[in-house]
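Novice: Sequence first, predicted coordinates after that:
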Amino acid sequence: MVALDLSSQASVKEAAGQILAAHDRLDLLVNNAGVMAISEARTVDGFEMQLGVNHLGHWTLTAVLMPALLRAHSSRIVTVTSTAHHMSPAIDIDNPHLHGRYKPWRAYGQAKLANFHFGLGLHRELTNAGAHTASLIAHPGLSDTDLQAASVEGSNGGTSQRFLQTMARHTGMPASSGALPQLRAATDPQAKSGEFYGPMFVNNGAPVRKPILRRFGMDRAITKLWEVSERETGQFDLSAAAK
């Protein structure tokens, strides 16, 4: 167990340093944590909270841990996105933290699209570097977890957040089922880098391989995400150690 606060770049680097000190090689990293549709807030580094926690914290964690992941024979990185990635356009290089344009669900959609593009972009980078590390993406569908309650609390009881909490409570999958797409991406011997796993019926059902949609303009969107992420965190070229 290692203490980690994804809203603090210093905490992320400290936690990653502790992990590297204890483990020469890492077989698996699942970038799973996140916040959803909360009121506007900033991290200690000045990032919009949802982008800062859901993406930029995981970006830095992955970058610092990359040497140990690359030293493993066939390691995997699984980044958890959401069907909400369809709610947002690609990240705005000039205003990634949505100054003057913040809306809770807009910010969440942007953060989850960043997760989507990060996992696929990392697959591209690792493949081009000839690395044995795989990068996959997954989403848990509508699962009844503490995420909805934290969303209600973080939005001061927002109406849409309370509605989603009710939906998850009555129609969502239990957390144990919602975890299966991530676990399949992480452990299925047949799963390959660049693949996407989620529930069979959009937000419910058994974990299956899903098609990669939103391909139009994706390469450009990934390039924009890399530019923003490197600029904001100071962490560059995640696959450099493999070259």
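Specialist: Structure received.
Novice: only C-alpha atoms for contact and neighbour calcs from this point on.
Specialist: Noted.
Novice: ok, which stretches of this protein are strands?
Specialist: Counting by DSSP state E, one finds strands in the chain at the ranges 28-31, 76-80, 134-138, 143-144, 173-174, 196-201, 204-210.
Novice: how far does the third one sit from the chain's center?
Specialist: It stands for strand 134-138. With CA atoms, centre = their mean, to the nearest Å as the basis, strand 134-138 stands 10 Å off its chain's centre.
Novice: And the fourth one, by the same measure?
Specialist: Its chain's average C-alpha position is 18 Å from that of strand 143-144, according to CA atoms, centre = their mean.
Novice: ok, structure two:
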Amino acid sequence: MKVWRRRDIPDLTGRRAVVTGANSGIGLAVARALAWSGAHVTLACRDAGRGAGAVALITGGGVPAERVSLLPLDLADLSSVRAFSARFADDRLDILVNNAGVLGRPKRQTVDCFETHFGVNHLGHFALTAGLLPSLLAADDPRVVTLTSIFGYFGFLDFDNLDGERFYSRWLAYAQSKLANLLFAWELARRCDRIRSLAAHPGYARTNLFTGGFRRGPGIDARLLGFSGYLLAQSSDMGSLPVLYAATHPDVRSGALIGPALAQWWGFPVEVRPFVRLPDHDPAIGARLWAESERLTGTRFDVTG
């Protein structure tokens, strides 16, 4: 069977893309590959200094400077999300990659008083996608790729404890947010047939998010898991391939989940079976998450255009 590689990305000249969290890891690898393939890529980064470093790295590698731009975005602050979306009010957007995330944080809240993992990983991207919807609908074949994780298998949506007040575990909070990412991608695909909405995950990849998250965690088990990332995990470049496949493959279907071929842990990208438990396939769960996300963010997600 022929494997899909970075060289199989089609010519993206004239297309515009936004990649959140593009200053390192998967996001940087995705932004660099899209720009190399001809797209104009906006790096949406919380840290301006690290974002500028990523721009320099991409353009220093031979990508023309006019293909890369940097805009501030803090997904932990909905006012920053709204300000970012306003910058695209009159622009077309072909590809949105919802990549940025946090992992293994102690119990904290975002600026808008959401539990950090759920607020940044899911609600921030939910509000961003809603804000960029007019720009996406102005494109001929727009795509939204939302990153999930195989850790989402351990998640469950506790609608009575989304803020972590009744019970909190940093690992379960992360898993819940990654399950929410997957269900959001599916629900957007169900609600809007004018956008190809896909989920992708990198498998077991060596990223700053993963290894750093476990290094911050308590106990020898967390540190061992973080160390194993250096020994067993595939590179960020390999981990970026499912995202790039979802963002650019001409025949990928809306609602698909793209991940590594080998047990969803390693290898080249393919469409994979969802890793969630059966009850989470119920469209009613996705619809409830959508309604709750609109309520919490104060965002009306108008998919009718």
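Specialist: That came in fine, so what should we check first? None of the values given here were measured: they were computed from a predicted structure.
Novice: so what number do they get for TM-score?
Specialist: Here the TM-score for the pair of chains, by TM-score structural alignment, normalised by the length of structure 1, is 0.91; 233 aligned residues with a CA RMSD of 1.5 Å.
Novice: what's the closest of the strands of structure 1 to L6 of structure 1?
Specialist: Ranking the strands of structure 1 by proximity to L6 of structure 1 (CA to CA) places strand 28-31 first, at 10.5 Å.
Novice: give me the stretch of structure 2 that the closest one matches.
Specialist: The alignment of strand 28-31 of structure 1 onto structure 2 (TM-score structural alignment) covers residues 95-98.
Novice: what do we get in structure 2 for I222 of structure 1?
Specialist: If you follow I222 of structure 1 across to structure 2 using TM-score structural alignment, you land on G286.
Novice: Please read the previous query as pertaining to K192 of structure 1.
Specialist: Per TM-score structural alignment, K192 of structure 1 is aligned with R253.
Novice: who touches that match in this structure?
Specialist: The neighbourhood of R253 of structure 2, defined by CA atoms under 8 Å, 6 or more residues apart in numbering, consists of 196, 198.
Novice: what does H55 of structure 1 give?
Specialist: 111-112, 114-115.
Novice: same thing with E271 of structure 2?
Specialist: Contacts of E271 of structure 2 by CA under 8 Å, 6+ apart are 256-259.
Novice: Save these as a markdown table, and put in neighbour count too.
Specialist: Output for the contacts of E271 of structure 2, formatted as a markdown table (neighbours: other CA atoms under 10 Å):
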| residue | neighbour count |
| --- | --- |
| A256 | 23 |
| L257 | 28 |
| I258 | 29 |
| G259 | 33 |
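Novice: Starting from N32 of structure 1, give me the distance back to the residue sitting furthest away from the middle of structure 1.
Specialist: Most distant from the centre of structure 1: H170, at 25.9 Å, with distances by CA atoms, centre = their mean. Going from H170 of structure 1 to N32 of structure 1 by CA to CA, to the nearest Å gives 23 Å.
Novice: Next: G121 of structure 1.
Specialist: 17 Å.
Novice: out of these two, which sits in the busier spot?
Specialist: Neighbours were counted for G121 of structure 1 and for N32 using other CA atoms under 10 Å; G121 has more, 22 against 17.
Novice: Counterpart of S135 of structure 1 over in structure 2?
Specialist: Checking TM-score structural alignment: S135 of structure 1 goes with S197.
Novice: Could you pull up the residues touching its match?
Specialist: S197 of structure 2 touches 143-146, 185-186, 188-189, 254-256, counting by CA under 8 Å, 6+ apart.
Novice: 7 Å instead, please
Specialist: When contacts are counted by CA atoms under 7 Å, 6 or more residues apart in numbering, S197 of structure 2 is found next to 143-145, 185, 188-189, 254-255.
Novice: Could you measure from the nearest residue to S39 of structure 1 once chain neighbours are set aside over to I38 of structure 1?
Specialist: Nearest residue to S39 of structure 1 in three dimensions, chain neighbours excluded: S155, at 4.7 Å (CA to CA, 6 or more residues apart in numbering). Separation of S155 of structure 1 from I38 of structure 1 (CA to CA): 4 Å.
Novice: quick one on the thing from earlier: what is the nearest of the contacts of E271 of structure 2 to S69 of structure 2?
Specialist: I258 (27.2 Å).
Novice: okay but the closest one is in contact with V270, surely?
Specialist: Yes. Using CA atoms under 7 Å, I258 of structure 2 is in contact with V270, at 5.6 Å.
Novice: ok, which stretches of structure 1 are helices?
Specialist: Here structure 1 has its helices, by DSSP state H, at 9-22, 49-51, 57-71, 104-128, 146-154, 159-171, 175-178, 180-187, 218-233.
Novice: Specify, as a residue range, where the second one falls in structure 2.
Specialist: The one in question is helix 49-51 of structure 1. Going by TM-score structural alignment, helix 49-51 of structure 1 lines up with residues 116-118 of structure 2.
Novice: quick revisit: can you lay out the contacts of H55 of structure 1 as TSV showing neighbour count?
Specialist: Below are the contacts of H55 of structure 1 laid out as TSV (neighbours: other CA under 10 Å):
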residue	neighbour count
A111	32
K112	29
A114	28
N115	29
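Novice: Closest one of these to P174 of structure 1?
Specialist: Using CA to CA, the contacts of H55 of structure 1 come closest to P174 of structure 1 at K112, 21.0 Å.
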